[in-house]
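Asker: Sequence plus the predicted model coming up.
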Amino acid sequence: MSSLNLLKGYMSEEDTEAEAEADEQHSKLPLPNSLKRVFPKEEVEDDPEKHDGRVRSYPHQRGNWNSLVYIPYQRNPPFDLLCDQIIEFCEPEIELKRVEEPHISLTRTFVLLYHWIDNFVSAVKGSIQTFSRFDLQFDDLKVYCNEEGTRTFLALAVGFGKMEITKSVQVLDKCLSEYKLHPFYNEASFHMSILWCLGNKKSELEAKLPELNKVFEANVSDSLDLTIPITSYICKIGNKIYNLKLL
């Protein structure tokens, strides 16, 4: 090979290596700030100090939507008075806090993928569209603890209206099964949590139940109406609310 050809080959090889090095450096360039604002990195903060010590039962994942179907309850002054009296009775031994949005769960908390949402909501609406409105009544106070043992709840147990709720849960379980999601608890105890505390304080609260139920009964005699007309359910998916009206 002539000296000129050798020189050309060397220069060609050097140019190729330089281009490859430039490409590698280019691929490592940081994303411009303008694009960072358009495509921000999603980070979900889970700071228990910002939620009265509460922690997630399972970590948040992008694309997963925490969901629940439930019966809503509208708080009122007599209800708030009952909560105040119970909190005062249990202090300082047990520090109870109000449940922010009291409700009666018809499903466990479950996770939907984004592309499931529309079909799931349509299926739920179709399943309960023939259900009639009904009245619900609370019986007494009961104590519950979550599966992780991280929180204990004081709740109003459902009395009248159990049959209608049971039928609703059965059809909702069928909708959940289509997505291989867990059904409601086998031995369901329908209730509405009204107060909670951190940790497993079930035995301590159950020891106080006889006296707490006296407080409850006194409020019922005075002004607290335990009969609630149920006209709709709520399906909450992420921050979006779907109103499921009954006939």
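Answerer: Now that the structure is in, tell me what you want to look at.
Asker: hey, let's count contacts and neighbours off CA atoms from now on
Answerer: OK.
Asker: ok, which stretches of the chain are helices?
Answerer: Per DSSP state H, the chain carries helices over the ranges 3-27, 33-38, 77-90, 117-128, 162-177, 202-222.
Asker: Does anything pack onto the fourth one? Which helices or strands?
Answerer: If you count contacts as 3 or more CA pairs under 8 Å, 6 or more residues apart in numbering; DSSP states H and E, helix 117-128 packs onto helix 162-177, strand 240-245.
Asker: rewinding a little: tell me which of the helices of the chain sits nearest to residue 150.
Answerer: Closest to residue 150 of these is helix 202-222 (CA to CA; 11.0 Å).
Asker: Against which helices or strands is the closest one packed?
Answerer: Using 3+ CA pairs under 8 Å, 6+ apart: helix 202-222 touches helix 77-90, strand 134-145.
Asker: contacts for the first one?
Answerer: Identification of contacts with helix 77-90 by CA atoms under 8 Å, 6 or more residues apart in numbering yields 95, 96, 97, 98, 194, 195, 212, 215, 216, 219, 223, 224.
Asker: Can you lay out the residues you listed as a markdown table showing distance to residue 246?
Answerer: Converted to a markdown table, the contacts of helix 77-90 look like this (distance: CA to CA, whole Å):
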| residue | distance to residue 246 |
| --- | --- |
| 95 | 38 |
| 96 | 34 |
| 97 | 32 |
| 98 | 29 |
| 194 | 25 |
| 195 | 28 |
| 212 | 34 |
| 215 | 34 |
| 216 | 30 |
| 219 | 30 |
| 223 | 28 |
| 224 | 25 |
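Asker: Put this next to the previous one:
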Amino acid sequence: MFGKGSLSLLEEYGGDSSDEEVPGPRVSVKRTYDSDSSYPSKRRLPVPSQFSNKNENDYVDDPLLHEGRVRSFAHERAIKKIVPEYIELKQCNDFHISLTKTVILRYIWITPFVQSVQEYIKCFNKFMIVFGNAKVYCNEEKTRTFIGIEIKSGYDSLLKIVENLNHSLSEYKLPPFYEDPSFHMSIAWCLGDRQSELNDCLPEINSILETLKEIHNDDNWYIFVEYLLGKIGNKQFQFHLR
């Protein structure tokens, strides 16, 4: 999907397993839902060793505590060193950068909406995204809190794309994206509004990221964006850049 420098370190970040492979990180037009939406389960790859605790005994996972899922590694040992034990931090299973909110799109709108997005997007050139530090985010409903890696370079290109996507959304009276957005890729989440607690953990999380950056070269920390990916129900649409 991407060229050289596809953020390979974070592609290896994961936990659960199933029968399907997960794509690498992508720039996403987020997802819209129709009444027939269905989503396949996805597989995530092992977490980087820097986040694991090699000095402690192996963790015995109980699938009953994780909705029947079996972890490929005992990730709770790693987060206990950083995040308070009473916060159950889960790994994200789908790396992306959101460019729209999640909206409800009627079935009869899908084709014209996709065509509208294609018209707006086709004039944009390919560009590069560089990732910076970790940051804490919370959704509008305050039901989930996220740890994400914010965008260090490529913000202006993403903002211009969002402005055009907002035009397509307005044609169907759908809500625009956030004003002054903080573009990021979420890597972990937990239930509830835990911004205060997770913000207290950020210095140590960013210290780990800095260690990773010192160990691995810059090619692991950027993405060359060649197209956007939109998800509507169980369908995906590619919007290629120039």
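Answerer: Okay, I see it. Quantities reported herein were computed from a predicted structural model and do not represent experimental measurements.
Asker: The helices of the first structure into JSON lines, with extra columns for distance to residue 149 of the first structure and mean neighbour count?
Answerer: Formatted as JSON lines, the helices of the first structure follow (distance: least, CA to CA, whole Å; neighbours: other CA atoms under 10 Å):
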{"stretch": "helix 3-27", "distance to residue 149 of the first structure": "49", "mean neighbour count": "11"}
{"stretch": "helix 33-38", "distance to residue 149 of the first structure": "40", "mean neighbour count": "9"}
{"stretch": "helix 77-90", "distance to residue 149 of the first structure": "20", "mean neighbour count": "16"}
{"stretch": "helix 117-128", "distance to residue 149 of the first structure": "31", "mean neighbour count": "15"}
{"stretch": "helix 162-177", "distance to residue 149 of the first structure": "25", "mean neighbour count": "16"}
{"stretch": "helix 202-222", "distance to residue 149 of the first structure": "9", "mean neighbour count": "15"}
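Asker: And these: which comes nearest residue 151 of the first structure?
Answerer: helix 202-222 (9.2 Å).
Asker: how about the closest one, which residues of the second structure does it hit?
Answerer: Mapping helix 202-222 of the first structure onto the second structure (TM-score structural alignment) gives residues 195-215.
Asker: Have a look at how far, on average, that stretch is from the first structure.
Answerer: Stretch 195-215 of the second structure, aligned to the first structure and superposed, deviates on average by 0.8 Å (mean CA distance after the TM-score superposition for the first structure).
Asker: Stretch 134-144 of the first structure vs the second structure, average distance?
Answerer: Once the two models are superposed, stretch 134-144 of the first structure sits on average 0.6 Å from its counterpart in the second structure (mean CA distance after the TM-score superposition for the first structure).
Asker: Any buried residues in that stretch, and which?
Answerer: For stretch 134-144 of the first structure, the neighbour count (16 or more other CA atoms under 10 Å) marks 134, 136, 137, 138, 140, 141, 142, 143, 144 as buried.
Asker: Who are the contact partners of the counterpart of the first one in the second structure?
Answerer: For residue 134 of the first structure, the aligned residue in the second structure is residue 127 (criterion: TM-score structural alignment). Neighbour list for residue 127 of the second structure: 154, 157, 224, 225, 226 [criterion: CA under 8 Å, 6+ apart].
Asker: now stretch 163-180 of the second structure: which residue numbers in the first structure?
Answerer: With TM-score structural alignment applied, stretch 163-180 of the second structure matches the range 170-187 in the first structure.
Asker: Compute the first-to-last residue distance for that stretch.
Answerer: 13 Å (CA to CA, to the nearest Å).
Asker: List of residues touching that stretch?
Answerer: Applying CA under 8 Å, 6+ apart, the set of residues contacting stretch 170-187 of the first structure from outside is 106, 107, 108, 110, 120, 123, 124, 127, 128, 169.
Asker: of the residues you listed, closest to residue 247 of the first structure?
Answerer: Lowest distance from residue 247 of the first structure to the contacts of stretch 170-187 of the first structure (CA to CA) belongs to residue 128, with 9.2 Å.
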